[in-house]
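Chemist: This is the structure alone, sequence omitted:
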């Protein structure tokens, strides 16, 4: 029996203005059946953006709030109950969201911002049997993954698969850098297994403006003019590599998904709208050099204390006008 090809919807999009963006997202999702194909009335829908940091709000390090707002409106329109969730590297989800302009849309749409630090699930996988995932993500009826196109100094690129690492709670991410980061192949496989466990129903990639160079936060904004969507996060990441003209072997997450047999070749992906060759970028800037993935124990301890300082001291002081 012939297996159906995964479908990746690709369009050109140049504006974050709400009306234009709503039209773009409607066009993007139409070949996939629209939002109603993914969300049923009453579903609790996790919107998982990239909330990396609140320290560079103008540098396109995070998924644009305008995109999250329109996706939330589309979920509400089909009867879903969206909520926003993430576990940023530094600070809280609410603190990073506030710094990046999310608060007005959260208030307007009554969109809860959930911290991923509550009860945890453990993945069922012999290779990563201590990898814990957030209860809030695992218990959502629907997960909509909303990554940003960014270069990455440790992983070359961060796209849909890497964005789901934000469903690993708190500072466990730093510990996994230490545990699995000595081997880029193993680290990439850990990220792939995380994505498989979360199993997002839909991934919508924010590539209108990306972040190139020394990302995930130290690079610069770059207009790409691309939106992508798929029910298959691995196919979507592979398609984006084709657009940016980056080899799959340069990106540990994509290389791992290929080794595990869950990343299709370009010829085995259906592109109902535009094909990647019509959107190719000739001069996307990758990092100047790649940094080690692994975190030594002192760095893990330092990172943990920095996370706690930002979350429990700096953010509360800023909220009370003392920071």
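Modeler: The structure has been received and is ready for your questions. These figures come from a predicted structure and were not determined experimentally.

Chemist: switch to C-alpha atoms for all contacts and neighbour counts from now on
Modeler: Fine.

Chemist: give me every residue that touches the nearest residue to residue 53 once chain neighbours are set aside.
Modeler: Leaving aside its chain neighbours, residue 53 sits nearest to residue 96 (5.7 Å; criterion: CA to CA, 6 or more residues apart in numbering). Contact analysis of residue 96 by CA atoms under 8 Å, 6 or more residues apart in numbering lists 51-54, 88.

Chemist: then this one, side by side with the first:
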């Protein structure tokens, strides 16, 4: 049986309401004191995908981060906020991201520390990994006495859903992520196994999910904010993801990380495997939550080898929305995007590995994921 998942209703980001919901969600788990002892250096890792304001629902809301930081401090711990957004990062771009997302306000008002992940990295083993036996991660993650992850409940056009397991990808510094995407290629199950291998190497002590307002549709950056009204927590990332998927009406086993965790014996395989504290999931389930529009099933290798081009989803630049900033080309792991300043980027479909980093990180939401019809060919 996996660690329990705790749920609490939270209708807004009012600081008092968030604080009360956090206390309620942690109480069945033993409170924050069950995870933090005096003097511990605690890495608080939110989802800071990109420099977007909190109301866009792209990143973990600062009210949730503040509540967790203050709870860690109340236990005598030393909280440190940190993450590594996708793409090329610099100290100045990271500072701007912290300010835009509201993190700097939390840092200044609580007096907690923050860390720039891309400064220094270290290798960590994953001896039982199926895809990788080791990872390069930010030294700040390895040096922490405890890690508390704060995922945002969102859709994702590669992994269908982004939650407690997926957030760990941000522990890999900046452009180093590209090498792992290249290894996984077009196989979503391989990428899911990669994420689970990473989870095994650096399991968080606790995950607290911001599902007050999540994201539906074209996540993880270009979707629409959606009121969900929950804070959720667990010491088990895989159980938390299973419960969160149920809460928004997704079939958990349609999410590659959840399905692979179940197959590996590392996560629930059915609702009966969950232990839930707080309101029953059936009572808080969101009706007609919009899933990611391009979450295609993984295709057999012979199909992707010989006919994948005909049926695989692919990124397409919307010329009407593109501002020719060049971000998509800069973050493309296989360098499959050609960009000439002032012109619309061109995507080489043969070189494209369908990691959808271009869609995930386009600041204008100008990259669509489409599935071609055989008639096109």
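Modeler: Ah, there it is. Just so it is clear, the structure is predicted and the values come from calculations on it, not from any experiment.

Chemist: For the two chains, what TM-score is obtained?
Modeler: The TM-score (TM-score structural alignment, normalised by the length of the first structure) is 0.87; 302 aligned residues with a CA RMSD of 2.3 Å.

Chemist: coming back round to it: the residue nearest to residue 53 of the first structure: what secondary structure?
Modeler: helix (DSSP: H, G, I helix; E, B strand; the rest coil).

Chemist: Would you state the helices of the first structure in chain order?
Modeler: In the first structure, the segments counted as helices under DSSP state H are 18-29, 65-77, 93-99, 103-108, 135-138, 160-163, 172-180, 184-198, 233-244, 252-259, 297-309, 315-319.

Chemist: what range in the second structure matches the last one?
Modeler: Here helix 315-319 of the first structure fails to align to any part of the second structure, judged by TM-score structural alignment.

Chemist: before we move on, the earlier item: which of the contacts of residue 96 of the first structure lies closest to residue 152 of the first structure?
Modeler: residue 52 (12.1 Å; CA to CA).

Chemist: That closest one corresponds to which position in the second structure?
Modeler: Taking TM-score structural alignment, residue 52 of the first structure has residue 49 as its aligned residue in the second structure.

Chemist: just checking, its match touches residue 59?
Modeler: Yes. Proximity of residue 49 of the second structure to residue 59 meets the contact threshold set by CA atoms under 8 Å, at 6.2 Å.

Chemist: out of everything not next to it in sequence, what's closest to residue 14 of the first structure?
Modeler: Distance criterion CA to CA, 6+ apart; nearest residue to residue 14 of the first structure, sequence neighbours excluded, is residue 225 at 4.8 Å.

Chemist: Show the contacting residues for that neighbour.
Modeler: Shown in contact with residue 225 of the first structure (CA under 8 Å, 6+ apart): 12-14, 207-209.

Chemist: got these as TSV, with neighbour count and distance to residue 233 of the first structure columns?
Modeler: Output for these, formatted as TSV (neighbours: other CA atoms under 10 Å; distance: CA to CA, whole Å):
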residue	neighbour count	distance to residue 233 of the first structure
12	17	19
13	21	20
14	17	23
207	25	15
208	22	18
209	25	20
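
Chemist: Mind checking which of those are in strands?
Modeler: If you go by DSSP state E, the contacts of residue 225 of the first structure have 12, 207-209 in strands.

Chemist: out of the residues you listed, who's nearest residue 249 of the first structure?
Modeler: The closest of those to residue 249 of the first structure turns out to be residue 207 (CA to CA; 21.6 Å).

Chemist: What does the closest one correspond to in the second structure?
Modeler: The criterion is TM-score structural alignment: under it, residue 207 of the first structure has residue 211 as its aligned partner in the second structure.
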